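Peer 1: kindly return the folded structure for what I paste below:
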Amino acid sequence: MARAFGVRGRRVALVGVSGIALVLSACGGTGGGGGATPESLTYLRNVENGNIEPVLQTLADGACSEQNERLPLEVSTIPQAELDAQIQMLGGQDALPVMFAAGGTPAEGARLWDAGMLVDFEAELEELGVLDMIEPAAISTIESLYGGAFNFLPFQFNIEGIFYNREYFTENGFEEPQTWDELLDIAAAFEARGITPFAASGEQGWPITRLVSGYLYRSLGPDALQAVADGDARLTDPEYVEAAAAVADLGARGYFGENIASLDYDSAQNEFLTGNAAMFYMGTWALTAINDPEQNQIGLDNVGFMPFPAVEGGAGSIDQYPSNVGLPSTFNARTYTPEVGDWLRCITENFGELSLRDEQTISGFKPQNPVPDLPELTQDVQQRIADSSETVLWFEALFNAKAGQDSSSNAALLVNGQLSPEDFMSTLQTDLDTD
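Peer 2: From the prediction side, this is the model:
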């Protein structure tokens, strides 16, 4: 069931799953499917992401109102779990919308690029004179994920690191650890004082495996997991098992507390924000909760952020932040016209500032003007992003679906001692071998 409504000259279509293919494929001559000249800026996004559309609608009403008059914004939504299949179907019918969100599997986006279906944003933004409005770190992340090209837009951009309780660190005379060994010393001291060193969700699993990839990137360098994807290394190689063993050792020492297997994401975050845990490895999307005084009981000024520390003798650098771009969006190359290009330029010039001001969400678009009254921690993260030029990915980023699922489901077993580091990595390598 679809319904359309007008807001200041804008048309926004909200389309149910059952009707979405019909609506989008019908856009061949009017809304932007196929290779026809579009008459609207059709945008297919996953329903779970509610941060992007409000910013685009604000742009349609304001800074991009002229563009919206020529190509009205029309938004359709679909559950993320169905997005990959929907994009594949529409691509096969040459009926992709003008703009659409990436599927959940980066390899699918790379296939669309190889098939010539996506806009080359490096070339087009350079032509439009606004390429410098994109953070280099965001471009680096997209290139790593989607076949080596800048072919998706970073409507969201997060780096990952360790949030920590400043008061606990100060009380105990600790400075930010620069090495893994220093981090272990700090964790041991907190555990001895009855403070859980690390909050993490064993139920989700991936907050634990992020530590494994962090160790790998610091010990073997930024290409550690790309080498596995390329077949030049295996997760069962000794230096890879070492990373899993290092994280398993954190669990063996009790540094995650006693109930990690039963903690979900929100509960683990709450452990940190209520002062029950000293540190919390997470992406900067956690700033939403940290900046919320109802959730953050330890106080915003009491939260610090630091990078994953170096591994002594390792090939990685402490300023290579793991990063992601959420579920980014792209443009259909077949329907890219000068009018669509005008929209792209206006989005690039204005999205970063509005997203930060209205949604408190950091994107890969640089704000044109400073946003007033931002919390100090948010400003710190922004500066770290601006200072970064090379990023790395997360543990499962280049895995197939089976390996990704087994990685998350077995992570708690790894740190609880129920699964050895060798068996953990062997299971994942077997999954990769059967792809």
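
Peer 1: from here on, just use CA atoms for contacts and neighbour counts.
Peer 2: Noted.

Peer 1: gap between residue 27 and residue 98?
Peer 2: 10 Å (C-alpha to C-alpha, to the nearest Å).

Peer 1: the more surrounded of these two?
Peer 2: residue 98 (30 against 23; other C-alpha atoms under 10 Å).

Peer 1: looks like that one contacts residue 32 (just checking).
Peer 2: Yes - the criterion here is C-alpha atoms under 8 Å, and residue 98 meets it with residue 32 at 5.2 Å.

Peer 1: which residues are common contacts for those two?
Peer 2: Taking C-alpha atoms under 8 Å, 6 or more residues apart in numbering as the criterion, residue 98 and residue 32 both touch 38, 41-42, 335.

Peer 1: and those residues as a markdown table, adding distance to residue 354, neighbour count and secondary structure?
Peer 2: Formatted as a markdown table, the shared contacts of residue 98 and residue 32 follow (distance: C-alpha to C-alpha, whole Å; neighbours: other C-alpha atoms under 10 Å; DSSP: H, G, I helix; E, B strand; the rest coil):
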| residue | distance to residue 354 | neighbour count | secondary structure |
| --- | --- | --- | --- |
| 38 | 26 | 24 | coil |
| 41 | 19 | 26 | strand |
| 42 | 21 | 28 | strand |
| 335 | 26 | 26 | helix |
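
Peer 1: strands of this protein, residue ranges please.
Peer 2: Ranges of strands within the chain are 3-7, 10-14, 41-46, 73-78, 99-101, 158-165, 196-199, 277-283, 303-306, 323-324, 329-331, based on DSSP state E.

Peer 1: second input sequence below; structure requested for side-by-side comparison:
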Amino acid sequence: MTPYTRRTALVSAVVATALTLTSCGGTGTGTDPADVAPEGEIVPREISWLLSRPADGGVITVMQQIADEYAEEHPGFSLNLITTPDRPSYIQKYETLATANQLPELFDTDATPFAQKLADQGRMMDIDLLLDDLGLAEDYRTAALDYQRFDDGSLHMVPFEFQLEFFWYNSDLLEQAGTGVPATLDDFPRMCEALRAEGITPIALDGQDHWPLERYLAYYPFRMTGPAYVQDLKNGQASFADPAGRAAVEWLYDLGRAGCFAEGFSSTGYADAQALFTSGGAAVYNIGTWELSNLATESLDPAVRDSVDYFTLPTIDGAATGDDEYVTPSGIGMAVNARTYDPLVRDFLAFALGRYPEVYAATGALSPTRSAETTIPDDATALYTRAVEQADEVGTAIAMPWDTQLDPATNTRLQQELTLLVQGSTTPDEFIETMDATLAENTHE
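Peer 2: Prediction:
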């Protein structure tokens, strides 16, 4: 079977599955995205949610509990969770179903150019209007909603998470190397060189999944321009050769030459990168508050527990963004399909979104709203409370993860080239030439 045949077979299978999944869905011919309160009888049925989340993760667990509660009051209702945690596979499925106009009632998406097209076609409900109509708009954290917005400011996705991404570090290892927390991004290579001189691995990195290294590429442009550079980049209105892009590429290259990342980082997985840091084998680890239970509780190895701390994204000289502005994602959002939106979907969302913050925050997670207080675990260290409190102090500009912004083809090539750049297998000029050609090819209209 040729690659083309395999792709065709996969697409056909996905579409066929979608037809089966949606055949018992709503019979509406389509709703105006602004008509968030349609009139009519609430008729219980199964509705589906196409997700890109871990099946045993907090969001799905809580939403299933809430759906079961709703079903008790509405016999005949059920929520069908269609889970594809692997993001590349999910994107292929989601875009295929969207092209075939067979998306279910609810579906996950980032604020990508593809999703923007769906919104422009009137295929996603207006979430600003929906939350306002439900009386919930004021409950949400501004940063959680802004993360989901398109470049034009419109909102078509509901957040279910709120995270802060920190640089966790081992103070004992930094002290051993005679270096401190980097005050600026330009201090990173010097920190790494000092740690290497003492035989200490500077930074633990999950290189296998690519996105953690791509986070580093986003940092310098964000400090130089805020979110503007990546917005222009994804729309073909900027290039990697621009000052912000070149600064990012050269900084990553310098990190590689300074030996910042663990040997063999490109084949290191998520769990192994975390274990390297939590065992005291690396000095720094860049990860979000979704790992608080592993980094800020008594489950952390006692040998390193008292020396673990965190700092936020360092600045640069003449930064366009503030110290309180860094990566504060609210995760992949949930869109509401305008084609199948009806009184039942609205009623379920009113119930679920009203109930969700309290149930989710009780698990020890940060709610996307300010209306629910996070339950601090009994075995939490002081860092847990500090991180939770810091969620109320973030600025307005968000360092958007580039893997949620760029088109899949450009993003895949970028991740491949980044590894080569950091390994020293390609120069900054070669990287820029390759990526600008890739960008031009994939953003060409």
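
Peer 1: who touches both of residue 27 and residue 98 of the first structure?
Peer 2: With contacts taken as C-alpha under 8 Å, 6+ apart, the residues that reach both residue 27 of the first structure and residue 98 are 33, 38.

Peer 1: residue contacts, residue 48 of the second structure?
Peer 2: Contacts of residue 48 of the second structure (C-alpha under 8 Å, 6+ apart): 21-22, 25, 79-82, 104-106.

Peer 1: map it across to the first structure for me.
Peer 2: Under the alignment (TM-score structural alignment), residue 48 of the second structure maps onto residue 43 of the first structure.

Peer 1: separation between its match and residue 98 of the first structure?
Peer 2: Residue 43 of the first structure is 6 Å from residue 98 of the first structure, by C-alpha to C-alpha.

Peer 1: now residue 175 of the first structure
Peer 2: Note on residue 175 of the first structure: its distance to residue 98 of the first structure, by C-alpha to C-alpha, is 50 Å.

Peer 1: got a list of what the residue nearest to the spatial centre of the second structure touches?
Peer 2: With distances taken as C-alpha atoms, centre = their mean, residue 331 lies nearest the centre of the second structure, 4.2 Å away. Neighbouring residues of residue 331 of the second structure by C-alpha under 8 Å, 6+ apart: 159-163.

Peer 1: one more time with 10 Å, if that's ok
Peer 2: By C-alpha atoms under 10 Å, 6 or more residues apart in numbering, the contact list for residue 331 of the second structure reads 53, 108-110, 144, 147-148, 158-163, 368, 404.

Peer 1: aligned counterpart of it in the first structure, please.
Peer 2: In the first structure, residue 331 of the second structure lands on residue 326 (TM-score structural alignment).

Peer 1: and residue 421 of the second structure, by the same measure?
Peer 2: Match for residue 421 of the second structure (TM-score structural alignment): residue 414.

Peer 1: I'd say that match and residue 206 touch.
Peer 2: No - using C-alpha atoms under 10 Å, residue 414 of the first structure is not in contact with residue 206, being 11.9 Å away.

Peer 1: what do the two both touch?
Peer 2: By C-alpha under 10 Å, 6+ apart, the residues touching both residue 414 of the first structure and residue 206 are residue 407.

Peer 1: name the residue in those two with the higher neighbour count.
Peer 2: Under the criterion of other C-alpha under 10 Å, the comparison of residue 414 of the first structure against residue 206 puts residue 414 first, with 28 against 24.

Peer 1: excluding its backbone neighbours, what's nearest that one?
Peer 2: Using C-alpha to C-alpha, 6 or more residues apart in numbering and skipping residues adjacent in sequence, the residue nearest residue 414 of the first structure is residue 248, 5.6 Å away.

Peer 1: separation between the one you found and residue 255 of the first structure?
Peer 2: In this view, residue 248 of the first structure and residue 255 of the first structure are 10 Å apart by C-alpha to C-alpha.
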